[in-house]
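Undergrad: here you go, sequence then predicted model.
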Amino acid sequence: MENSPLFDGIQEEWEAKGEAKGREHEKMEVAIKMLQLNLEIETIIKTTGLERVQIEKLIKQQGN
């Protein structure tokens, strides 16, 4: 089964999803550090590519 084209396609899809999730997590970590440095939200958006809603959610989480 591991040598079938179907398995290869599924494996590639899982790997791509995992990599995307890892990149998103890394962006969030960078945004948290930028918030801790009191950088402006617009700067964080431009630097990380995250959306304002995501950053505002991080701000709320950091407040707890």
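TA: Alright, I've got the coordinates.
Undergrad: rest of the way, CA atoms for contacts and neighbours
TA: Will do.
Undergrad: now the spatially most central residue of the chain: which helix or strand?
TA: Geometric centre of the chain, nearest residue: residue 24, 1.1 Å, by C-alpha atoms, centre = their mean. Assigned by DSSP states H and E, residue 24 falls within helix 5-36.
Undergrad: next secondary structure after that helix?
TA: With elements assigned by DSSP H and E, the helix or strand that comes after helix 5-36 is helix 41-48.
Undergrad: okay, one more to line up with it:
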Amino acid sequence: MLLPDETYEQGAVVAGHLLAMLRVYDDFLARYRIRPEFFCRYREKEALQKRLSRVVEAASRSSRRHSSSQGEQ
């Protein structure tokens, strides 16, 4: 859900930034051969990553529809 002063594009930028940070986290674990399930919050991170991916995809679709509808006018 967006805050009153947010747009879908701003939400997508924030979600994209968070996804990038989570990828760094995954890379760190892989680099040092740390089993992800070792951490108690691993599943929470996975759920957040899935949710953020959906937000970015939805915002991207919305942005493309918005762009194509303006191009028709």
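TA: Perfect, thanks for sending it. From a predicted model like this one, the values you see are computed outputs, not experimental measurements.
Undergrad: check the fit of the helix holding residue 24 of the first structure onto the second structure and give the mean distance.
TA: By mean C-alpha distance after the TM-score superposition for the first structure, the fitted helix 5-36 of the first structure averages 0.7 Å away from its aligned residues in the second structure.
Undergrad: which other helices and strands contact that helix?
TA: Contact here means 3 or more C-alpha pairs under 8 Å, 6 or more residues apart in numbering; DSSP states H and E; on that basis helix 5-36 of the first structure packs against helix 41-48, helix 52-63.
Undergrad: pick the most deeply packed of those.
TA: Of all those, helix 41-48 has the most neighbours on average by mean count of other C-alpha atoms under 10 Å, namely a mean of 14.
Undergrad: what's that one aligned against in the second structure?
TA: Against the second structure, there is no aligned range for helix 41-48 of the first structure (TM-score structural alignment).
Undergrad: same for that helix, what does it pack against?
TA: Using 3+ C-alpha pairs under 8 Å, 6+ apart: helix 41-48 of the first structure touches helix 5-36, helix 52-63.
Undergrad: export those as TSV, with columns for distance to residue 46 of the first structure.
TA: Shown next, in TSV, are those (distance: least, C-alpha to C-alpha, whole Å):
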stretch	distance to residue 46 of the first structure
helix 5-36	11
helix 52-63	10
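Undergrad: and residue 42 of the first structure, which of those helices is closest to it?
TA: Residue 42 of the first structure lies closest, by C-alpha to C-alpha, to one member of these: helix 52-63, at 8.1 Å.
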